[in-house]
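K.L.:
pasted the sequence and its predicted model underneath.
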Amino acid sequence: MDEEQAGLNGSRSRASHSHSSPTHTDHTPDAGTLLTCSVDTPDPVSHEHIFQSTLPSNDHNSLTGTQLHDTTPQINEHDVVTEDTLSKLYQDDSIGDTVFSKAWVLSILVEIINSVDVRGNPCSIGNEVVSDADVMSCSEVGDHKVGGCGDGRGVELEEEFEGRVCALWDSSMNSDVAEYIHEQGGIDLLLGAACRTDQPRFTEICLGIIGNLICSQEICLNSFKTAEQTRLILEFLKDTDSGVLCQVTRLVQTCCSYEELQSTWLPQIMESKFVKDSLLFILQGSTNEDLLASTSVLLDHLLNASEQLLRGWVDRQLVEAICEAAQQIRDSNFEVSCSLVAAIHTLTSEQEGVACVLLCADKVCAVVNDFLAAVEQLDSQSTCITTLTAACSLYLTLSTEQRVLIYESNVKTTLRNIRKKVNQSPRTKQLVSLISRILT
């Protein structure tokens, strides 16, 4: 599968890969209109577990079992509207101290519900037709079918609708708005919609909003603590759209960053037959910088979170995939380069990882050389001492014969310059010692 077919070339994502930084889009609604929207709330439909939010509903306006609570004040035609009344209405409809309207948020959530096929009609994947019961059955990573209802390539969102849901994505960066969306059952609702749509951009937006909501530790811990929820999210790694993959890798990294959830998430990731292959597919084939960034951060985090996962994943293919991604990024994103160098170094904590690095010595050297050249250009190396130490350790992992590669490059000069710039302190003592060993 080439990169264009895989959908990994163009940058569709608006996301930051860090779980502490909510995704930002550029469709912020006009504050003057936020408090004037009205909404007809749907009736609730009960369901036994989260995946049933993707099953047929008895109510055309309901997608999940969570009721949307319309708490916005009402005025009838006989009421006398005074300035005090309008002020109270404004305060009652505002979310916290923001200018965002409860009615506006509810109206967008209802529109999201109504935008997907809530009648339970079969979804299409290529020329196949699958039912809801088969939605999660695509297990071959080579097919790279979406974890929801199809690859949806060529399907475009209606522009005005996209603008409205992106406005909700923007607003979900606000902690008060995020809490309000969560209170309305927004995570179940958005997951259900993402599973049912054939439109990758819509899936990306739904997952992006969820990613913003779970920047709140409380929301995340309350929302993703079961194996079934974990499997449902991981299914989206089968998608081939860069925007969707960017959001789901960011979402998985956020959940795994909370220690309380690792006992649920890490076993599911290790048992999965496709998670590692999906990450390799991205690292080896993507030219999308945002996607490579979120995937690199996720990989580095996973390798450090579980020794069992590290032992199960380490192989030559993984080292080569990391090197491919690093060569793609080169000096365009220093933080991603740090994550990739750190990931290679983490692999050497296992004997098999050392063997794999030795087998890929030329590629590893090229990655480290590029990284050191980027470090040399920094005004201060204080922010990357740990990764810089890891990079130098990688050099010393190589055999004497393989170190000839170092001397054929400008690395020795680069290392001397870095050693001069690094402030002598207990924190840099190990680094200076490693550099001196390399130069001797």
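P.N.:
Done, it's in. Residues are numbered from 1 along each chain as shown.

K.L.:
from here on, just use CA atoms for contacts and neighbour counts.
P.N.:
Noted.

K.L.:
how about stretch 116-125: buried residues?
P.N.:
For stretch 116-125, a neighbour-count test (16 or more other Cα atoms under 10 Å) marks 116-118, 122-125 as buried.

K.L.:
counting neighbours, what do you get for the nearest residue to Cys384 once chain neighbours are set aside?
P.N.:
Closest residue to Cys384 apart from its sequence neighbours, by Cα to Cα, 6 or more residues apart in numbering: Cys338 at 7.7 Å. Neighbour count for Cys338, taken as other Cα atoms under 10 Å: 23.

K.L.:
the most centrally placed residue in the chain: which element?
P.N.:
In the chain, the residue lying closest to the centroid (Cα atoms, centre = their mean) is Arg250, at 1.6 Å. If you go by DSSP states H and E, Arg250 is part of helix 242-257.

K.L.:
what's that helix packed up against?
P.N.:
helix 200-213, helix 227-234, helix 259-271, helix 289-305 (3 or more Cα pairs under 8 Å, 6 or more residues apart in numbering; DSSP states H and E).

K.L.:
by how many degrees do that helix and helix 259-271 diverge?
P.N.:
120 degrees (axes from the mean of the first three to the mean of the last three Cα atoms, to 10 degrees).

K.L.:
dropping in the other structure now:
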Amino acid sequence: MSVSKQNSDESSVEENGEAITEDDERLKGDAIGDTLYSESWILKTLMKLTEELPSYSKNHNNFETQESNAVELDESLETDLCLLWDMSADKEVAHCLFQHDILSLAKCVIEESVAPRLTEIGIGILANLACQQKIGHEILLDSELLTGVVNLMSSEDSQTIIQIVRLLDNLIHYSDNKSYHYSKNKSCSSLLDDEALWMSVAFILENSLNEELLIGSAKLLENLTRHMKHDEEVPYKNILSGIIEAQKQLQSGNSDIVFDYPLEVRDSFVALVSAFYNFSRHKPMQIEIVNARDRVDSFLSFHFSFLLKSVCDSTEEELASLTASAVQAVTIFFITFSSAPLDCKILELVGHVGSKLEPYVDGENELSKCASDYSEIVGDCFRKQLDLFAIDYFLGLLESLNTKALAFILQAAHRTVPDRLQQLVDAARSRGSFNKVIETYESCVRNAVR
């Protein structure tokens, strides 16, 4: 290679390098924080939405309601907004959007849009922004925005409601944050006090056939019940019905192989029981539980069957969560007791689940604590059943159980109410029958001595 040619190539490389550096600097100058996202592009997209929003409004299209007719979103605008939706998951982009008053624009979309896709994207962006604590609290403080969001839960567009559920679920988490001023926490409490929200969640759980929506709503309901006050005015009857129907729908939508459910569905079963348990600590729900005894028995029967299969196939980490769910389910079972005959199938399932948890009862970790709690509550169930039912009826019920299930129930009773158990066994001996109960009891006593 000639010297002149070499010098020419080196000069070209230097010029290209300088050009690239200049381009990088221009890109960096327009970039948001340390990202490569262009702030000017975001501003242009927001301006474009602002300019075109009137054409998607109720007044412009002479629609009385959003559902009476639906307008298709322009493909170009949809592409840009979907990209903005993806970008809004980034923390720095989220704060950039907040600084450019995205909440006011989103409020206009919620109030005016008759384009379901536009509304879905608008709510979806808000759900991403709510992941940022400061923005989440600002959304909670905007009562007009929250009211609009909750009112939209009556929409017929399931994809929009899915995003609303995501948004509300993100916002509920801030009610536990003590680092913010009381007024901000109070704003979250007002969300929990909104009866329209409870009614909407109950309606979705009771009527929706959309699995994704049911999964999200089950999670939302669980989080709502974790933060509710004991004097909360909620539609207990509607919610109880919704929980039961949601479990049925999630079962029927995944029924090819028994209990072989996707992870999200399994988590939803656990979330529904957790919500049910949280409600069951309230007197009005306890009354509804007893009134709907047959439906609750069916709900519990499925869940204990699900737990029995899941406990056998789970890792130790998964087992801790499942055992906590078992404690909640057996607590609900305790509440269902009345003078009406007991469902033998559920009692047997309770015993079988307990027999799987028995090896973990003695220990110091969370799993052992939950297993011990389960055993103690089963012992309390035994005592309550003795109080409610005639001796002969209860002995006959125990005699009909599988030996393994019976053994756990008697072991739990021996730990919790040994004197009451002894009275029952003495009654069995005096009658000269119920040999299975007597023999299983004697085996439990021998094992306890060891």
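P.N.:
It's in. Please read all numbers here as calculations on a predicted model, not as lab measurements.

K.L.:
returning to that earlier point: for His182 of structure 1, which of the helices and strands packed on helix 242-257 of structure 1 is the nearest?
P.N.:
helix 200-213 (7.3 Å; Cα to Cα).

K.L.:
average distance between that closest one and structure 2?
P.N.:
For helix 200-213 of structure 1, the mean deviation from structure 2 after alignment is 0.8 Å (mean Cα distance after the TM-score superposition for structure 1).

K.L.:
so where is that helix in structure 2?
P.N.:
Using TM-score structural alignment, helix 200-213 of structure 1 lines up with residues 116-129 of structure 2.

K.L.:
just how off-centre is that stretch within its chain?
P.N.:
20 Å (Cα atoms, centre = their mean, to the nearest Å).

K.L.:
what are the buried residues along the longest helix seen in structure 2?
P.N.:
Longest helix of structure 2, by residue count under DSSP state H: helix 3-30. Neighbour-count burial for helix 3-30 of structure 2, counted by 16+ other Cα under 10 Å, picks out 28, 30.

K.L.:
in structure 1, what residue corresponds to Arg295 of structure 2?
P.N.:
Arg295 of structure 2 maps onto Lys363 in structure 1, by TM-score structural alignment.

K.L.:
which SSE is immediately downstream of the host helix or strand of its match?
P.N.:
Lys363 of structure 1 is part of helix 361-376 when elements are defined by DSSP H and E. Helices and strands here follow DSSP H and E; after helix 361-376 of structure 1, the next one along the chain is helix 385-397.

K.L.:
follow-up on the earlier one: show me what the helix holding Lys363 of structure 1 is packed up against.
P.N.:
helix 316-329, helix 334-347, helix 385-397, helix 404-407, helix 411-421.

K.L.:
give me the distance between the last one and the centre of its chain.
P.N.:
Yep, that's helix 411-421 of structure 1 we're talking about. Using Cα atoms, centre = their mean, the offset of helix 411-421 of structure 1 from its chain centre is 36 Å.

K.L.:
okay, the angle between the helix or strand following it and helix 385-397?
P.N.:
Using DSSP H and E, the next helix or strand after helix 411-421 of structure 1 towards the C-terminus is helix 429-439. With the same axes, to 10 degrees applied, the angle from helix 429-439 of structure 1 to helix 385-397 works out at 30 degrees.

K.L.:
distance between helix 429-439 of structure 1 and the chain's centre?
P.N.:
Its chain's average C-alpha position is 36 Å from that of helix 429-439 of structure 1, according to Cα atoms, centre = their mean.

K.L.:
picking that back up, who's in contact with the residue nearest to Cys384 of structure 1?
P.N.:
371, 384, 387 (Cα atoms under 8 Å, 6 or more residues apart in numbering).

K.L.:
which of those residues show up in structure 2 as well?
P.N.:
Among the contacts of Cys338 of structure 1, the contacts conserved in structure 2 (both residues aligned by TM-score structural alignment, their matches' Cα atoms under 8 Å) are 384, 387.

K.L.:
just the buried residues of the contacts of Cys338 of structure 1.
P.N.:
Buried members of those, counted by 16+ other Cα under 10 Å: 371, 387.

K.L.:
buried set for the helix or strand hosting Leu398 of structure 2?
P.N.:
If you go by DSSP H and E, Leu398 of structure 2 is part of helix 391-399. Buried positions in helix 391-399 of structure 2, judged by neighbour count with 16+ other Cα under 10 Å: 391, 394-395, 397-399.

K.L.:
do the same with stretch 215-235 of structure 1
P.N.:
Counting neighbours by 16+ other Cα under 10 Å, the buried set in stretch 215-235 of structure 1 is 215-217, 219-220, 223-225, 229-235.

K.L.:
for the aligned residue in structure 2 for Tyr395 of structure 1, which non-adjacent residue is closest in space?
P.N.:
When structure 2 is aligned by TM-score structural alignment, the residue opposite Tyr395 of structure 1 is Phe333. Distances taken as Cα to Cα, 6+ apart place Leu300 nearest to Phe333 of structure 2, at 7.3 Å, with adjacent residues excluded.

K.L.:
was I right about Ala202 of structure 2 contacting Ile239?
P.N.:
Yes - here Ala202 of structure 2 reaches Ile239: they are 4.7 Å apart, a contact under Cα atoms under 8 Å.

K.L.:
out of the buried residues of stretch 116-125 of structure 1, who's nearest Glu324 of structure 1?
P.N.:
Nearest member of these to Glu324 of structure 1, counting by Cα to Cα, is Ile125, at 30.3 Å.

K.L.:
pretty sure that closest one sits against Thr197.
P.N.:
No - Ile125 of structure 1 is not in contact with Thr197 according to Cα under 8 Å; the separation is 11.3 Å.

K.L.:
list the residues that contact both of those two?
P.N.:
Joint contacts of Ile125 of structure 1 and Thr197 (Cα under 8 Å, 6+ apart) are 149-150.
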